[in-house]
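Peer 1: Below are the sequence and a predicted model; questions follow.
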Amino acid sequence: MTEGDLESRLLALRASLQATTAEAHSLAEAAA
């Protein structure tokens, strides 16, 4: 595994986390 592979995987993970966080926020607002 190269450094580029790790970096792209980290970016994908971060994007996934941000999407999950945004979804959680919208769910919380909908429930409020």
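Peer 2: Received the coordinates, thanks.

Peer 1: from here on, contacts and neighbour counts on C-alpha atoms
Peer 2: Will do.

Peer 1: Residue 25 is in what secondary structure piece?
Peer 2: Secondary structure assignment for residue 25, by DSSP states H and E: helix 3-31.

Peer 1: Pasting the second one now:
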Amino acid sequence: SKEALEEALQGSAVALPEQLDQLDELLTSKAE
């Protein structure tokens, strides 16, 4: 349904910064 899709999009938008932080940490640890 449209409501379920909107909820999923909001949830992923909230989770995205956390994923980016983890990715950044991974890249920095590989670069060292």
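Peer 2: Good, I have the coordinates. Bear in mind that the values here come from a model prediction, so they are computed numbers and not experimental data.

Peer 1: Report the TM-score for the pair.
Peer 2: Taking TM-score structural alignment, normalised by the length of structure 1 as the basis, the two superposed chains have a TM-score of 0.58; 26 aligned residues with a C-alpha RMSD of 1.6 Å.

Peer 1: if we can go back for a sec, list the buried residues for the helix holding residue 25 of structure 1?
Peer 2: Using 16 or more other C-alpha atoms under 10 Å as the test for burial, helix 3-31 of structure 1 gives no buried residues.

Peer 1: and the residue of structure 2 positioned farthest from its centre, how far is that from residue 21 of structure 2?
Peer 2: Largest separation from the mean C-alpha position in structure 2: residue 32, at 23.7 Å (C-alpha atoms, centre = their mean). As judged by C-alpha to C-alpha, to the nearest Å, residue 32 of structure 2 and residue 21 of structure 2 stand 17 Å apart.

Peer 1: average offset between stretch 11-18 of structure 1 and structure 2?
Peer 2: Once fitted to structure 2, stretch 11-18 of structure 1 is off its aligned match by 0.5 Å on average (mean C-alpha distance after the TM-score superposition for structure 1).
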